[in-house]
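*Asks:* make a model of this:
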Amino acid sequence: MALKEYTIEEVEKWIVIDSKVYNLTKFANLHPGGANILFAESVAGKDATQLFFGLHRQEVLLKPQYTRLQIGKIAGQEETIRPLAPGELSEVPYAEPTWLSRGYYSPYYTEGHRKFQVAARKFFMEVVQPESVRCEESGKRISQEVVDKMSEANIIAMRLGPGKHLHGRTLLGGVVKPEEFDYFHEGIIHAELARVSSRAVVDGLLAGLVIGVPPILNYGSPELVAKVIPDAISGKKFVALAISEAFAGSDVGGLQTTAVRDGDYWVVTGTKKWITNGTFADYFTTGCKTETGFTVLLIERGPGVTTKQIKTGYSSVAGTAYITFDKVRVPVSHTLGKVGNGMQVILSNFNHERWMVIACSISAQRLIVEECLKWSSQRMVFGKPLTSQAVIRAKLAAMISRVEACQNWYESVTFQMNQMNYNEMSNKLAGPIGLLKQFVSRTARETAEGQEYPSDVSSRHSKLAIFCADATQIFGGRALTTTGMGKLIENYHRTSGFDAILAGAEDVLGDLGVRQALKKMPRNARL
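*Replies:* Here you go, the predicted structure:
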């Protein structure tokens, strides 16, 4: 059989990437970097694997428009670089928590937790990750199709934690029984969600429901629970927690929204600000001032309720809203807990909300550590990998140390949650969870942004400082672009500070932790 003949020019327009041969003839003029770089002497007709991965993410090769360019493979060679299969663990050191790493052990997690994690990762990689990319770029809310799939797997119900609301449900295809489900299982859900989603998408995937529903479950009347919870857990109705105002954030006692009793109704007037999922919520778990004190009401979207999107530093997929209540009539039966006892309702709810933020934040931080380890190993500078630079290894050491410290403290607190009932958690863990959230959000920003160090350590009065970022400096200019190699770093740098504010500002939570400790100081403790 006669072999097909190729001209020298055609051969020179082929490149090899990880044993695969690509014909770039028709693509050359579409290449964002221009045709010249494709046909340079160091690229054309040669193995360009190292050069390619110094410029592009692996996902580029997986796009249909590029897979069509592959015309063959190199005889005797096998593909060595491939994306993780759904459910598969990363083998990059510190990319996974110790309990998931091969050859390591944990006093907290069982084989059941490991099976659950595999199923959860598979679900989030296959169902949520593609949606996350679309929503982050478009700013549109999560699609009902994905919400329905989450509901079918009972992901929404599991994000609310262990409890009666799980009874009779098939959890993630039956991989765990409702009575066996604990906070480590729930933590896995949050971690896997954060691993495949941007910070905005984490919130957009019904975080408002996760923090707005527990007060209904714990303090709502049986009739109200029966009316709202089934639709919420099935993804047919959405709930938002409406506490913060322009007048008061962490200072819950300073809220100005009022509720005045009028027969069998409350008449609510006021505004709420920075409300996650507020633009599309059907119900609002709302903090109000009444004659007898702070009270929490469940307000249904209707006459007098208007919402307006707030533009923030992350994508509008989160549905962050400014809400106006204009003489809204709310049935007295929608009161959550006792009138005047709203502070207990909200404060007891904060523990779970803050713990959820912690779980997501640690997972996101660990993903950045993985990105930095990959990039610094494949990026060549002065003829050597970036990891040959001692300063880079020092940054990696700091990042790894921070995320491992966060992980271990988090697991210790989660274990305590599993041993305590709701009231015990409120009494004993509010302080530790507050301190942990402060610690986690600060380490996140140190990893994303760096720390300030005096430029002259010998001068105690020097006002100059050197700003030493970790992930951003490792990626350099690529960390400033929203696409390409450093896109996760850019997003993390831009949004990691959200965790320092949401669910309670850092300094407020640090003070809370210390005040809780001081309340329990023994009177006979002396130096």
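
*Asks:* can we go C-alpha only for contacts and neighbour counts from here?
*Replies:* Will do.

*Asks:* which residues does the helix or strand containing residue 266 contact?
*Replies:* In this assignment (DSSP states H and E), residue 266 forms part of strand 265-275. Defining contact as CA atoms under 8 Å, 6 or more residues apart in numbering, one finds that strand 265-275 is touched by 208, 240-246, 256-261, 288, 310, 319-332.

*Asks:* quick one: name whatever helix or strand follows that strand.
*Replies:* strand 283-290.

*Asks:* would you mind getting the angle between that next one and strand 265-275?
*Replies:* Inter-element angle recorded for strand 283-290 and strand 265-275: 110 degrees (by axes from the mean of the first three to the mean of the last three CA atoms, to 10 degrees).

*Asks:* now for strand 283-290, which elements pack on it?
*Replies:* Counting contacts by 3 or more CA pairs under 8 Å, 6 or more residues apart in numbering; DSSP states H and E, strand 283-290 packs against strand 239-242, strand 258-262, strand 293-300.

*Asks:* distance from the shortest one to the middle of the chain?
*Replies:* So the one you mean is strand 239-242. Distance of strand 239-242 from its chain centroid, counting by CA atoms, centre = their mean, to the nearest Å, is 18 Å.

*Asks:* now for that strand, which elements pack on it?
*Replies:* helix 207-212, strand 265-275, strand 283-290.

*Asks:* please generate a structure for the following sequence too, so the two can be compared:
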Amino acid sequence: MVSEFVVRAVALCHIIIWCSCSTGYPGSAFCIRTAHPLRKSQFPAMVSPAMLKGMNTEVYGEGHPFGDPAWYQAYNTPYYNDSHKQFRKLMREYVDEHIMSNVHDWDEKGVIPKEMYLEAGKQGTLALCIGRPWPEKYYGKAPWGFEPDYFHELIMYDEMSRTGSVGFQWGIAGGTTIGLPPVYHHGSEELKNRVMPPCVKGEKVCCLAITEPTAGSDVANLKCSAKLEGDFYILNGEKKWITNGIFADFFTVACRTGKPGVGGISLLLVEKDMPGVETRKMKCSGAWSSGTTYITFDDVKVPKGNLLGKEGKGFQYMMQNFNHERFAFCAMSTRFARVCLEDSLTFAGKRKTFGKTLIQHPVIRWKVAEMARMVEATHNWLEWITYQLNTMPKMEAMLKLGGHTALCKVQCTKVMEYCAREAAQIFGGLSYSRGGQGEKVERLNREVRAMAIPGGSEEIMLDLGVKQSTKLAQMAKMFAEAAPQQAAAKL
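*Replies:* Below is the predicted model:
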């Protein structure tokens, strides 16, 4: 027996045609799907369970149009397997049970309870944030019974972003995502053995400290400096807008140890209890529970063993993690846009004006359609990038994907901004009140800039995307022209 829910999901096109013909406006398809359960007697004769034979009828989630990625809603995909479906189920249950109803209160208080970090560590989500390979040496085997890939990480960001809270997302894992990978990949064994286990298990927090009052995307302009004196670097300077800084135990600090420009930048791991480290929480427009911080380093003595990798290679190490960082931004921003779309659809199916639900007004359907086409197109690009990360060797991904991840970040945050604005127009005054029906829409409108500016502003990303893609095309042409000559030389 095929359930009514599955029938209406896979027969959506037939339903839209039927509703348009029988009621006179296309919007009725949405109203029926979301507000009223369908009975078999309501289906047109052309739709029968027999027609479903051989069709993909696997639906996950609430089934709202565009409320989840297409592969949740009975569409075929080349990317996901049973382990992804299993992980999706675990993440959704975890978010719904432990997080969703608490996010607003945590954001208002500006802090996430410590036990949530420990729970995130237990779930394995913190270890998943640092990219591949899975840190088995410092965490143990993945708790789900399989080795995760980048699509599992995409699912994690996507499902957790259903909360509609940048503050929660960056608060629970922001520092780990961008601050811990340099330690994982370039720290000494002694340093990794001491820092990695407590951070991936949620016992301690590591953050990334690059941005300064006068240096953001222009990393080469860093003023924070460290001078080697004997067995210690003496660190002086300031860092601003540092995610997780107020409650971090470790800071991955970009500082100048040599000549001007990017060649003089190194990475030091600074510990919060070192004398001369001062932190103060910053008051920002949004992301209140992320712990945005102003940090001052005043003659901080950092053991030279806390140098990550080699001196003068800091910029190179940061660049190695930029693709992964932007990937995380893209995954979160796209779901935040989808949250605005889904909440708008749900609200528009209930709210009535002038004797009609909002979704029955063409101007509202136009807004929904614009949001939907942007979200779906953007998510497809994101999945393509995820596939490249999954299948390319690390060096090839660094070489080829920098421009794509930069441009995709702009796309994702612009779509988030558009959807947040349009959702606010649909919700009206409810989108201007903290809490209540418009809670997520109100919050995401405040937090758009927290996704658009960090990790590379739109202007920098657009320029970088074009320059890198142009250079890559030139290199590819050179390689193609050189290949026949090299083959002939071997003969």
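
*Asks:* make a markdown table from the helices and strands packed on strand 239-242 of the first structure and add distance to residue 503 of the first structure to it.
*Replies:* Formatted as a markdown table, these follow (distance: least, CA to CA, whole Å):
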| stretch | distance to residue 503 of the first structure |
| --- | --- |
| helix 207-212 | 9 |
| strand 265-275 | 11 |
| strand 283-290 | 14 |
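
*Asks:* TSV for the ones you listed, including mean neighbour count and distance to residue 358 of the first structure?
*Replies:* Formatted as TSV, these follow (neighbours: other CA atoms under 10 Å; distance: least, CA to CA, whole Å):
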stretch	mean neighbour count	distance to residue 358 of the first structure
helix 207-212	26	13
strand 265-275	22	19
strand 283-290	24	22
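
*Asks:* of these, which is nearest residue 170 of the first structure?
*Replies:* Among those, the nearest to residue 170 of the first structure by CA to CA is helix 207-212 (19.1 Å).

*Asks:* packing partners of the helix or strand that that closest one is followed by?
*Replies:* Going down the chain from helix 207-212 of the first structure, the next helix or strand is helix 214-219, by DSSP H and E. Under the contact definition 3+ CA pairs under 8 Å, 6+ apart, helix 214-219 of the first structure sits against helix 222-233, strand 335-336, helix 342-378.

*Asks:* give me the angle between the last one and strand 283-290.
*Replies:* Interaxial angle, helix 342-378 of the first structure versus strand 283-290 (the same axes, to 10 degrees): 130 degrees.

*Asks:* in helix 342-378 of the first structure, which residues are buried?
*Replies:* For helix 342-378 of the first structure, the neighbour count (16 or more other CA atoms under 10 Å) marks 342-346, 348-373, 375-376, 378 as buried.

*Asks:* quick one: the helices in the stretch 301-450 of the first structure?
*Replies:* 342-378, 390-419, 422-428, 430-449 (DSSP state H, counting those that start in this stretch).

*Asks:* A strand includes residue 235 of the first structure, no?
*Replies:* No. The assignment for residue 235 of the first structure, made by DSSP: H, G, I helix; E, B strand; the rest coil, is coil rather than a strand.

*Asks:* return the residue of the second structure aligned against it.
*Replies:* Mapped onto the second structure by TM-score structural alignment, residue 235 of the first structure lines up with residue 202.

*Asks:* what does residue 370 of the first structure give?
*Replies:* For residue 370 of the first structure, the residue aligned by TM-score structural alignment is residue 342.

*Asks:* state the distance from the nearest residue to its match once chain neighbours are set aside to residue 472 of the second structure.
*Replies:* Ranked by CA to CA, 6 or more residues apart in numbering and with sequence neighbours excluded, the top spatial neighbour of residue 342 of the second structure is residue 67, at 4.9 Å. According to CA to CA, to the nearest Å, residue 67 of the second structure and residue 472 of the second structure sit 36 Å apart.
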